[in-house]
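Colleague: Provided below are the primary sequence and the corresponding predicted coordinates.
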Amino acid sequence: MLPEGPAVLELRHAVRSWSVQRARAVRAATPIAVALSGGADSLALTAAAVAEFPEVVALVVDHGLQPGSEDVAATAARRALMLGCVDATVTTVHVGGDGGMEAAARRARYAALETARGDAAVLIAHTLDDQAETVLLGLARGSGPRSIAGMMPWDSPWGRPLLGVRRAVTRQACAELGFDPHEDPQNVSADFTRVRLRQEVLPLLEDVLGGGVAQALGRTATQLREDGDVLDALADDLLGGALAGDDLDVTALIAVPVALRRRVLRSWLLGAGATGLSDKQLRLIDDLVGDWRGQGGVAVGGGPPGARLVVGRRRGTLALELEWSLRNDS
């Protein structure tokens, strides 16, 4: 039995509330898996999950980025079994350098979790503090509501039951459980933007604005996701009526409000294989519908090597075409 301290009880309530709201998805995924790093957040989540679900497995990923990482991973796996997990596996990954170490480690971690999870849903220990940091990073990118809507509580197969729980609660829960969690040195390194947000920006905002900033950012993310879900559903309906084979009928979109039209365009482009769409690209493509002046096509990411994807307007439709580059091999 877990100690029933106030922090552990708050975590159990958060996990139970999350599972009730997503009962169908949770029932379809047995056992439940928890991504466990050995840090306070994931240890506390593992303890709460074991108390709330009949079968929990722990998935530990060793990134190999610091000396002794294999010992940290092994300790995390042992603690998972002590807490009552039915199994605990350790996967060692290689972290490349593309996009920076932080992004590369994230890609390697999620790929390993995807492989190891089987049919299970995977609980991730992101907290309200993580959500607030994510919203601030999205604000800095300036890519519209989608970029500041934060992380979703359920994005199959990933579940995040602790998005309403402060990081201090997970640390207190570990103290109640008698665990000394692992402290990843990268989590305090000012080399990472997210760490500076955590250590400098959010505390300053809390001080200047009188507290409650993390909660306010979390509420903002929730409201934007709720609004976005409605707009996305409307956009899907509009897309179905605007398709002309693989192309889009411009006349079906001219009178559509811009906020909906750009979502239609985004959905169409992603479905056709475009990647990495930016706000600037979407606005230029929207101009092919709403501000047509005979302008040329707009290049987007996603083409094969030696080619690029280009959106152009042809005879009243938008088409996504490949343009191959000319190479001089002489």
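Modeller: Noted; the coordinates are in hand. Residues are numbered from 1 along each chain as shown.
Colleague: CA only for contacts and neighbour counts going forward, please
Modeller: OK.
Colleague: count residues in the vicinity of Ser40, would you?
Modeller: Wrong residue type there; residue 40 is Ala, not Ser. 25 (other C-alpha atoms under 10 Å).
Colleague: how much space between it and Val90?
Modeller: For Ala40, the distance to Val90 equals 18 Å [C-alpha to C-alpha, to the nearest Å].
Colleague: same check on Gln223?
Modeller: Counting by C-alpha to C-alpha - Gln223 and Val90 are separated by 37 Å.
Colleague: higher neighbour count, these two?
Modeller: For the pair Gln223 and Val90, the greater number of neighbours falls to Val90 (19 against 13), based on other C-alpha under 10 Å.
Colleague: below is structure B, check it against A:
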Amino acid sequence: MLQDALAGAGYPERVLVACSGGPDSLALAAVAAYFARRGHVDGRSISVGAVVVDHQLQPGSDAVAATAAAALRDLGLSPVDIRTVEVAATGIGPEAAARDARHTALEAAAEAANASVILLGHTLDDQAEQVLLGLARGSGTRSLAGMRPVRGRLLRPFLGLRRTDTLAICAAEGLEPWHDPSNADPAFARSRTRVEVLPLLEEKLGPGVAESLARTAAILQLDADYLEGVANDTFARLQEQSGSTVSLPEEALRALAPAVRFRVIARAAAAVGGQQPSYQRLLAAEALLRRRGSAGPVELPGGVSVYRLSLAQLLADGPSTPPGVPREGARCGKLVFRLQKPPQI
């Protein structure tokens, strides 16, 4: 499985394993160490290092990180880097804030080690939990598509393995993984999903629920990729941009299929520096297309305002016309996106 993932990544010469010391990432490190000892994959040269991120969220986290690093060195991985991070209170939730801090640290470690690939130990169980959480939150296709096997330099070669498989690998290699107590803490939605919801579904619906959820994610990844590709191409064709303002012709927007139209609106918000809008905010912005005359603004996350300028307004406006909203040659109204203030950090 790891061999196929590395082949798909073009046989990188330098690889980092992200390891918390838990069973999933430690099992991945053990498998990667096999190739490190051989020095090649399918005859292509490879060296494998590792990085341990200490989030400092629990007492004794530095000792846990040091123990994990020692185990990685014993496996023969080199170098082994410990990165200590501060998880800021950003208002996006502790799990998301920790993930952002961790990914920043991983990218920095990869740059320092000149590694083109970072291996992550997420399993099929993690993927199933991700899909369930997305369903519970009413998320869209991209969220329900779960974690990607490949995203940038991040590779997740264990998405086809169950958590029991990684425990078996650790046992076979004589490794003693650390079991994060937060994984069983009911204060976290993911922990409740792992400890209570998935086992209950397996009990009531029969075995295979986790595999079915992971299969759903794989199918939706294909759908999401296609729709996002269409939306990106459509946005590039329609958008008129100047400085911090983007405008889209309402006539062309109305003609789009809803699945594409909502994605184009979200893409426009991102283009001026905004964040991914919720479905409710996208509905509010899209509703401007059904208004008469100039309308809005609707506020989107990240300090973005979106409003409708009617054709009459576009033709009548003088020098005060917002940047990026041309008067000459206007044939229809426009949906205008403008960054009003920088996003809150």
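Modeller: Arrived safely, thanks for sending. Bear in mind the structure is a predicted one, so any value in this text is a computation, not a measurement.
Colleague: ok, Glu176 of structure 2 touching Cys170?
Modeller: Yes - using C-alpha atoms under 8 Å, Glu176 of structure 2 is in contact with Cys170, at 6.9 Å.
Colleague: Asp237 of structure 1 corresponds to which position in structure 2?
Modeller: In structure 2, the residue paired with Asp237 of structure 1 according to TM-score structural alignment is Asp233.
Colleague: and what of Gly64 of structure 1?
Modeller: In structure 2, Gly64 of structure 1 lines up with Gln56, judged by TM-score structural alignment.
Colleague: residues contacting that match?
Modeller: 62, 84-87 (C-alpha atoms under 8 Å, 6 or more residues apart in numbering).
Colleague: please enumerate the strands of structure 2.
Modeller: 14-18, 40-41, 44-45, 47-54, 80-84, 117-119, 150-151, 154-155, 240-242, 245-249, 295-300, 304-309, 334-339 (DSSP state E).
Colleague: report the angle between the fifth one and strand 47-54.
Modeller: Which is strand 80-84 of structure 2. Here the directions of strand 80-84 of structure 2 and strand 47-54 differ by 20 degrees (axes from the mean of the first three to the mean of the last three C-alpha atoms, to 10 degrees).
Colleague: following superposition onto structure 1, what is the mean distance for strand 80-84 of structure 2?
Modeller: Following superposition, strand 80-84 of structure 2 is found to deviate from structure 1 by 1.0 Å on average (mean C-alpha distance after the TM-score superposition for structure 1).
Colleague: what about stretch 131-150 of structure 1, distance to the chain center?
Modeller: Centroid separation between stretch 131-150 of structure 1 and its chain, computed with C-alpha atoms, centre = their mean, to the nearest Å, is 11 Å.
Colleague: what residues in structure 2 pair up with it?
Modeller: Counting by TM-score structural alignment, stretch 131-150 of structure 1 corresponds to residues 127-146.
Colleague: pull the residues that contact the matching stretch.
Modeller: By C-alpha under 8 Å, 6+ apart, stretch 127-146 of structure 2 touches 147, 159, 189-190, 193-194, 198, 210-211, 213-214, 216-221, 223-224, 279.
Colleague: and that stretch, how far apart are its ends?
Modeller: One end of stretch 127-146 of structure 2 to the other measures 6 Å (C-alpha to C-alpha).
Colleague: now that stretch: buried residues?
Modeller: 127-134, 141-146 (16 or more other C-alpha atoms under 10 Å).
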